[in-house]
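Visitor: the following block contains a protein sequence and its predicted model.
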Amino acid sequence: MKVLFINPPSPDGTEYIREGRCMQAKSSWTALWTPITLAYCASFLSAAGHDTGIIDCIADKINVEQLIKRTLSFSPDLLVVNTAFPTIKSDIYIASQLKSSCGPPYAALVGLCGTILKEELLEYADNIDFIAVGEPEWLLKDLARALENKLPLRDIGGLIFKDNGRLIINRPQDMTQNNIDDLPFPARDLLPNDRYVLPLTGEKFTLLSIGRGCPYNCIYCTANLYYGKTFRKRNIFSIVDEISECVAVHGISNFLFWGESFTMDPVYGESICDEIIRRNLKVRWSTTTRVDTLNEGLLYKMKQAGCALLGLGIESIEQQVLDTSQKGTSVKDIETAVRLVKNAGIRTMGHFVFGLPGETKETAGKTIQFALDSGIEYAQFYCAVPYPGTELGEQAKINGWIETKDRQQYDLSISIMRNETLSSNEIKKIRDTAYRKFYLRPKMAVQVIKEMRNLPSFFASLDFMKWIRAGK
């Protein structure tokens, strides 16, 4: 069977990241990410004997007309389209248009949208055949096999489909049974790897999966909806083998280790570092983590293994907000984590969320001031989004906090929810203020100039500053 995976263009040309729970414009990161899940799907189905291809319209700057031509040239039997909330209507329209124009027998949607909205997605398009709920690799492998051999579809966990016009919602996937070590390395040979570059240096980088699943209960997070609550660790040697392949075959030596928390199991994280060091791999990488799972020894080992930037899930500097969000961390944890990371010589990116239950102008102000005073080098500021299926989504629905029915507004840069004391507009203004205060400082300008390596990096930084000034 011929299976074509598509990361579709956005309607207005904005470059979007669609990867698991991360669905936002490239502008907030100034770097385009590898669609690593699509690459995993392609390699997994290829290993099962299917002919696979990937078209990343965002990276290759392909419009709909060009996409139709390339799809016709590939002539797929199954079309798989990536989706994200900010572009969901366009994503589904493009999938429908491709099926109508190019004639593949079947079209499927993957991504967090299907996992959360399920059959609601079919309201936007009558000719979409399948929706994947949860991580898609095993589901799509079973689907391709069933379609090719005309087998029943009812036993494929996580699949939503139509049977003679009747909607069928299969049992959920048991993702604890999905052994991530069964996945081959992602099909990077099908991707335009020179388009995924670091914003300041222009060097190639890629996402590299270290594990899936999250056992924590943060009320705003969608991670365990998509990957499950069990933390599934990837084999350490497989991880480092993939790093070696990226360096030797693809000329990539910069990585974003993709997972919910690199230090969720500190011994595991340290073992990955030990193997990188043992093989003497000269790589640079970043990753994210919780603030309550760090220790000095691990951080120094991470630095030695090439960790250059560590993202910390801080969210708020107000304990009440952390508690109502069921974050399970304390202000002391945050302060200690920032200090330990700085002492290890690793740069820090703080991740903050405004508008969570209990947030006020005063608590938000304290969080902004912490970001300015703590010495962290970078920051990402988000608006709380009440995604369906999360506890925050349920609270917001019960309390009447949600101010839109447009699913495309479910975007971390857009405030669509008020809370007990703040309007959605006030929350948006707080986020805009945080970005301006943090990045439009002389200190940040000097830091960016020092890190620039070429002219494209200058324009990337300029675009980022314009994005901040515009309050996007």
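Guide: In hand now; what should we look at?
Visitor: going forward, measure contacts between C-alpha atoms and count neighbours the same way
Guide: Fine.
Visitor: and the nearest residue to Phe370 once chain neighbours are set aside, how many neighbours?
Guide: The shortest distance from Phe370 to any non-neighbouring residue, by Cα to Cα, 6 or more residues apart in numbering, is to Ile317 (7.2 Å). Neighbourhood size, Ile317 [other Cα atoms under 10 Å]: 23.
Visitor: against that first model, consider the following:
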Amino acid sequence: MAEGGLDLLLINPGGRERVYQQLGRELTAIEPPLWCRLIAGYARDRGLTVEILDSEALALGPAQVGRAVAERRPVLAVMVAFGHQPSASTQTMVAAGEACRAIKAACPGQPLLIAGGHPSALPERTLAEEAVDFVCKGEGPVTVVQLVQALKGPGPDLAAIEGLVWRRAPGGPAVINRAAPLIADLDADLHGEVWDLLPMARYRAHNWQCFGDLAARQPYASIYTSLGCPYSCSFCCINAPFESNRYRMRAPERVVAEVDHLHRRYGVATFKIVDEMFVLNERHVRAICEGLIGLGYAERLNLWAYARVDTVRPALLGLLRRAGFRWLALGIESGSAHVRDGADKRLRQDDIVAVVRRIQDAGIAVIGNYIFGLPDDTPQTMRATLDLAKELNCEFANFYSAMAYPGSRLHALAERNGWPLPEGWSGYSQHSYDCRPLPTGTMTAAEVLRFRDGAFHEYFANPRYLDMLAQRFGAEARAHVEAMAAHKLRRWLLEPCIEPVLEATA
């Protein structure tokens, strides 16, 4: 065993400013790392000594991470590059790679594994390009524990470790072992109840979640109630670590107990439900809501979660609001039915408008998520998307450029067709300097990005939106958004002289 007796050190990579530029300083959330928690709980239940190093929350640079690992000398260090949403795994790879190189510089003999959605999607490439000894292909807990146990024994049999990607000899070809089974009992095995291992005072909510009281961004926590997604949108890579569309749920009473623990132990009232699709199974959602109401303080809670337009049941909305849900995020994606169909989002525009209004009428704010540059997009369809966003006038909006994230069907299509992809992993970030979205059949990547950035500023400078915001949340929220929208992202792709598309198609 390593000096000090530490079996496993799980590392959450940082690099917020690389991903978000200046927006990462104050506006973005800092979330507890879900998969660090889940792997840590699984390992600790099996008798391993575990620590989590959240370099994002602690604002540690690569050299500091390297020194911290050298001081602890665990049997195994694991870089957990999952990110806080499926598309964020690839974005974290820049910081994760830098930290891995720093670890190997500080302690060359340290066994190091990298796990996450991106490594699962590109295991052989990750092993070839990153300064790691092993890659995990899959969700991680089983592979990590088996590897620690093997490294602690005499002459480890690496070929027997499920989900491991490794080399038999330095510089040799990658060996991909058989897959680890998906964990069936989430409550017994993936409970993630290791909050004592995290710097809880460091986490904060997104700015928009607390428009009514910006001081309430801390304390903050994110929890999950399900894993996976039964849908298969072409732009999404959520199922890369799971290699299936299987949808697994936690027992509602365990979810409620976790909220109660975090509220009583750490004073948390502001929560994110990290599920890619929370409002899906009506019985599951209803049981969680009824349990939260039963705690007796749901009116003090501020929760947000993801939903689909076609799974929001009007009968649930009042219950969600009484349970403390103040925000729902909807994947609207496009204002063009043809473009939505091409992305496997078959929604009618009338349904989108009706569902948004029902949610708002229930007292729940809406985040509309929109994508520009899907394969069938044109300047006209992108303008239709922005017009729809302005018509809906949601309390907040996220504007994305279509990205071919590793693990998505769009990525496979881009590689098959030879479409240009970002030169570095940070280029997959929506807010990075080197952001490079997909081109469409009629528009270059630069034109798509220019439209996206212009759409952001047009939406958040719209007097109708700002007036609604002031009426709903107060003058402070309006002033905050006006200051937020004053930030202009620098874009490498837009520094050459390119004719603006937004105004031309208005």
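Guide: That came through fine. Quick caveat: nothing in here was measured; it's all calculated off a predicted structure.
Visitor: on that earlier part again, so what does the residue nearest to Phe370 of structure 1 match up with in structure 2?
Guide: Aligned counterpart of Ile317 of structure 1 in structure 2: Gly335 (TM-score structural alignment).
Visitor: distance-wise, check that match relative to Thr28 of structure 2.
Guide: 27 Å (Cα to Cα, to the nearest Å).
Visitor: in the stretch 251-400 of structure 1, which spans are strands?
Guide: With DSSP state E, counting those that start in this stretch, the ranges of strands along the stretch 251-400 of structure 1 come out as 254-258, 284-289, 307-315, 347-354, 378-383.
Visitor: TSV for those strands, including mean neighbour count and distance to Tyr227 of structure 1?
Guide: TSV is the format used below for those (neighbours: other Cα atoms under 10 Å; distance: least, Cα to Cα, whole Å):
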stretch	mean neighbour count	distance to Tyr227 of structure 1
strand 254-258	21	13
strand 284-289	20	17
strand 307-315	23	18
strand 347-354	22	21
strand 378-383	21	22
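Visitor: show me where the stretch 351-500 of structure 2 has its helices.
Guide: 379-392, 409-417, 445-460, 463-473, 475-485 (DSSP state H, counting those that start in this stretch).
Visitor: could you do the stretch 151-300 of structure 1 as well?
Guide: So, for the stretch 151-300 of structure 1 - with DSSP H, counting those that start in this stretch - the helices run 223-227, 236-245, 266-278, 296-304.
Visitor: hang on, the earlier thing: out of the helices of the stretch 351-500 of structure 2, which gets nearest to Ile364 of structure 2?
Guide: helix 463-473 (11.0 Å; Cα to Cα).
Visitor: quick check: buried residues in that closest one?
Guide: 465-466, 469-470 (16 or more other Cα atoms under 10 Å).
Visitor: ok, and what's touching it?
Guide: Under the criterion Cα atoms under 8 Å, 6 or more residues apart in numbering, residues 211-212, 390, 393, 395, 459-460, 476-478 lie in contact with helix 463-473 of structure 2.
Visitor: corresponding residue for Ala305 of structure 1 in structure 2?
Guide: Aligned by TM-score structural alignment, Ala305 of structure 1 pairs with Ala323 of structure 2.
Visitor: where in structure 1 does stretch 390-405 of structure 2 fall?
Guide: Against structure 1, stretch 390-405 of structure 2 falls on residues 372-387 (TM-score structural alignment).
Visitor: any idea which element the aligned residue in structure 1 for Gln149 of structure 2 lies in?
Guide: The equivalent of Gln149 of structure 2 in structure 1 is Arg145 (alignment by TM-score structural alignment). For Arg145 of structure 1, the enclosing helix or strand under DSSP states H and E is helix 137-149.
Visitor: among the contacts of helix 463-473 of structure 2, who's most crowded?
Guide: Busiest of these [other Cα under 10 Å] is Phe211, holding 24 neighbours.
Visitor: tell me the counterpart of Leu190 of structure 1 in structure 2.
Guide: In structure 2, Leu190 of structure 1 lines up with Leu197, judged by TM-score structural alignment.
Visitor: residue contacts, the match of Ala305 of structure 1?
Guide: By Cα under 8 Å, 6+ apart, the residues touching Ala323 of structure 2 are 289-290, 292-293, 298-299, 301.
Visitor: mind putting those in CSV, neighbour count and distance to Gln380 of structure 2 included?
Guide: CSV is the format used below for these (neighbours: other Cα atoms under 10 Å; distance: Cα to Cα, whole Å):
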residue, neighbour count, distance to Gln380 of structure 2
Cys289, 22, 41
Glu290, 17, 45
Leu292, 25, 45
Ile293, 19, 46
Ala298, 19, 44
Glu299, 14, 44
Leu301, 20, 41
